[in-house]
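Colleague: sequence and predicted structure below; questions after.
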Amino acid sequence: MARPLTKAQKQVILAKLEETYKDTKTALNYNSPFELLVAVILSAQCTDERVNVITARLFPRLNTPEKMGALTQEQMEEEIRDCGLYHAKAKNILGACHMLVERFNSTIPSDIKTLMELPGVGQKTANVVASIIYNVPAIAVDTHVFRVSHRLGMAKGADPLATEKELQKAIPMEKWSDAHHWFIWHGRKICKARKPLCSQCVLLEECPFKEKNLE
């Protein structure tokens, strides 16, 4: 088993990730807090590219909780049928629309705990929305963040919540939200799930991942 990274080693890794991905943002397209919320709910087990295709036809017509919430379950399912888990997502999105109108005056809550009261909004979704819209320090652990942080030795937690807590300790709070994007983009571009592009990685020397692909 590889030795745990020292604080200095973690700082080197974070510095290189920041230098490489410092200007990156979410790949999801949106024009309002509500649109971002819907896009993030749709993104569960679905690529951002697919979500952007769906929202490109959805948002020009249904861009408020009132408009989207007026759909029936069947109509909502039809709108997002080409997205994975569309039955559950349609139900959750409609439930979120109704709650936003009835309890929050159609305004997206700014704190993570309140966001998680909305149907379909778990820790990861709440973290993403709060950090992007309201600049709340948060690290949303999706599949990319989980994979990259574990391969780099930045975390070893068995689930996203444990991983989130480890990353919060390893990363300065003022950089939590930005680092979330660094890990995501590194996972998409270089540290891919099946065949990581290790020979192109700026962290090749620092990375303890044993199954490196150096082709």
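Modeller: Ah, there it is.
Colleague: CA only for contacts and neighbour counts going forward, please
Modeller: Fine.
Colleague: excluding chain neighbours, what is closest to Glu77?
Modeller: Ala90 (5.4 Å; Cα to Cα, 6 or more residues apart in numbering).
Colleague: what about that neighbour, which helix or strand?
Modeller: Using DSSP states H and E, Ala90 sits within helix 86-104.
Colleague: pull out the buried positions in that helix.
Modeller: Using 16 or more other Cα atoms under 10 Å as the test for burial, helix 86-104 gives 86-87, 89-101.
Colleague: now do Lys67 against Ala39, distance only.
Modeller: 16 Å (Cα to Cα, to the nearest Å).
Colleague: same drill for these two, tell me which one is more crowded.
Modeller: The residue with more neighbours, out of Lys67 and Ala39, is Ala39; 23 against 12, by other Cα atoms under 10 Å.
Colleague: state the helix or strand in which the more buried one lies.
Modeller: helix 33-42.
Colleague: check Val128 too.
Modeller: Assigned by DSSP H and E, Val128 belongs to helix 123-134.
Colleague: ok, now which ones touch the closest residue to Lys91 other than its chain neighbours?
Modeller: Setting aside the residues directly before and after it, Lys91 is nearest to Gln73 in space (Cα to Cα, 6+ apart), at 6.4 Å. Shown in contact with Gln73 (Cα atoms under 8 Å, 6 or more residues apart in numbering): 90-91, 94.
Colleague: whatever helix or strand Val145 lives in - contacts with which helices or strands?
Modeller: Under the criterion of DSSP H and E, Val145 resides in helix 143-151. Judged by 3 or more Cα pairs under 8 Å, 6 or more residues apart in numbering; DSSP states H and E, helix 143-151 is in contact with helix 176-189.
Colleague: what angle do whichever strand or helix holds Ile13 and helix 176-189 make?
Modeller: For Ile13, the host element (DSSP H and E) is helix 7-21. Going by axes from the mean of the first three to the mean of the last three Cα atoms, to 10 degrees, helix 7-21 is angled at 70 degrees with respect to helix 176-189.
Colleague: below is an additional structure, to be compared with the one above:
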Amino acid sequence: MSVVRPLLAAALLATALTLSPGPPALAGPAAAPGLRASAAHADAAPLEDYAAYEPPVRCSPRDRRGTKALARWTVRRFGGGWGGISRSCGATPSEHSEGRAFDWTVDVRRAADRRRVRALLDALFAPDAAGNPAARARRMGVMYVIWDDTTWSSWRRFAPAPYLNAACPSKRECSRTLRHRDHVHISLTRAGARGRLSWYIGRV
């Protein structure tokens, strides 16, 4: 009897382990291929045209889900800091007051940050596999980007152009922040901010 009982117990344990459905944690890794498939589906969706300028018209400082997705992607992929999305409404209209602009904290005085910004711009404005220029920026609904006295606007096909804030008489009389030398500003269309364009498939 002393030998049979341990053998029986071992057999029952082996049967229980064989029939066990396994830990629910298996559902976690299984989600990753689905996300990759969604991203691939986004790339296969029809490519949006260059975004038209949509001026801010109301005070609604709430972080939009598309803007948050773009901000997370930027910081996770390129580093830098989270400078914020929404701001309280002031006298001057801003996409920040509609939750559709993201400030990415980087410093032009740091070589590593300059490389980060260059990598972001390359990622936004690179052609896709079919040769369509600025494909990712168009799928995101990027209206314009500002960094280091320069702006890249969708209505100019993202060609770089000199930038000077309206509040600055000249560069020398302008702060580093208004010159966008301590952050990158990214403004989105309303559809992009709401996550309703192709890049946001599987991300919002």
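Modeller: Done, it's in. Worth saying up front: this structure is predicted, and the values here are computed from it rather than measured.
Colleague: TM between them?
Modeller: Scored against TM-score structural alignment, normalised by the length of the second structure, the superposed chains reach a TM-score of 0.22; 83 aligned residues with a Cα RMSD of 6.0 Å.
Colleague: sorry, back to before: packing partners of the helix holding Ala39 of the first structure?
Modeller: Counting by 3+ Cα pairs under 8 Å, 6+ apart, helix 33-42 of the first structure packs on helix 48-58, helix 86-104, helix 123-134.
Colleague: what's the angle between that helix and helix 48-58?
Modeller: Using the same axes, to 10 degrees: helix 33-42 of the first structure against helix 48-58 is 130 degrees.
Colleague: next, the buried residues of helix 33-42 of the first structure.
Modeller: Here helix 33-42 of the first structure shows 33-42 as buried, counting by 16+ other Cα under 10 Å.
Colleague: do the same with stretch 8-22 of the first structure
Modeller: Residues of stretch 8-22 of the first structure classed as buried by neighbour count (16+ other Cα under 10 Å): 10, 13-14, 17-18, 21.
Colleague: in TSV: those residues, plus distance to Glu49 of the first structure.
Modeller: Shown next, in TSV, are the buried residues of stretch 8-22 of the first structure (distance: Cα to Cα, whole Å):
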residue	distance to Glu49 of the first structure
Lys10	31
Ile13	28
Leu14	27
Leu17	23
Glu18	24
Tyr21	19
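Colleague: right, and the helix or strand after the longest helix along the second structure?
Modeller: Assignment by DSSP state H gives helix 27-44 as the longest helix of the second structure. The helix or strand immediately downstream of helix 27-44 of the second structure is helix 65-78, counting by DSSP H and E.
Colleague: what residues sit buried inside that following helix?
Modeller: For helix 65-78 of the second structure, burial by neighbour count (16+ other Cα under 10 Å) applies to 65-71, 74, 78.
Colleague: helices or strands up against it?
Modeller: Judged by 3+ Cα pairs under 8 Å, 6+ apart, the packing partners of helix 65-78 of the second structure are strand 81-82, strand 101-105, helix 111-125, helix 190-193.
Colleague: repeat the analysis, applying 10 Å as the threshold.
Modeller: Under the contact criterion of 3 or more Cα pairs under 10 Å, 6 or more residues apart in numbering; DSSP states H and E, helix 65-78 of the second structure touches strand 81-82, strand 101-105, helix 111-125, helix 135-140, strand 183-188, helix 190-193.
Colleague: ok, which of these comes nearest Ala37 of the second structure?
Modeller: helix 135-140 (16.6 Å; Cα to Cα).
Colleague: does anything pack onto that closest one? Which helices or strands?
Modeller: When contacts are defined as 3+ Cα pairs under 10 Å, 6+ apart, helix 135-140 of the second structure sits against helix 27-44, helix 65-78, helix 111-125, strand 142-147, helix 190-193.
Colleague: could I get these as JSON lines with distance to Thr18 of the second structure?
Modeller: Listed next are those as JSON lines, based on distance: least, Cα to Cα, whole Å:
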{"stretch": "helix 27-44", "distance to Thr18 of the second structure": "19"}
{"stretch": "helix 65-78", "distance to Thr18 of the second structure": "40"}
{"stretch": "helix 111-125", "distance to Thr18 of the second structure": "48"}
{"stretch": "strand 142-147", "distance to Thr18 of the second structure": "53"}
{"stretch": "helix 190-193", "distance to Thr18 of the second structure": "49"}
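Colleague: circling back: relative to helix 33-42, how tilted is the helix holding Ala90 of the first structure?
Modeller: Counting by the same axes, to 10 degrees, helix 86-104 of the first structure lies at 150 degrees to helix 33-42.
Colleague: and helix 86-104 of the first structure, what does it pack onto?
Modeller: Applying 3+ Cα pairs under 10 Å, 6+ apart, we find helix 86-104 of the first structure packed against helix 33-42, helix 65-69, helix 73-79.
Colleague: switch the cut-off to 6 Å
Modeller: Under the contact definition 3 or more Cα pairs under 6 Å, 6 or more residues apart in numbering; DSSP states H and E, helix 86-104 of the first structure sits against helix 65-69, helix 73-79.
Colleague: so which of those helices comes closest to Ile184 of the first structure?
Modeller: Nearest to Ile184 of the first structure, of all those, is helix 73-79, at 27.5 Å by Cα to Cα.
Colleague: and the closest one, which residues are buried?
Modeller: Using 16+ other Cα under 10 Å as the test for burial, helix 73-79 of the first structure gives 73, 76-77, 79.
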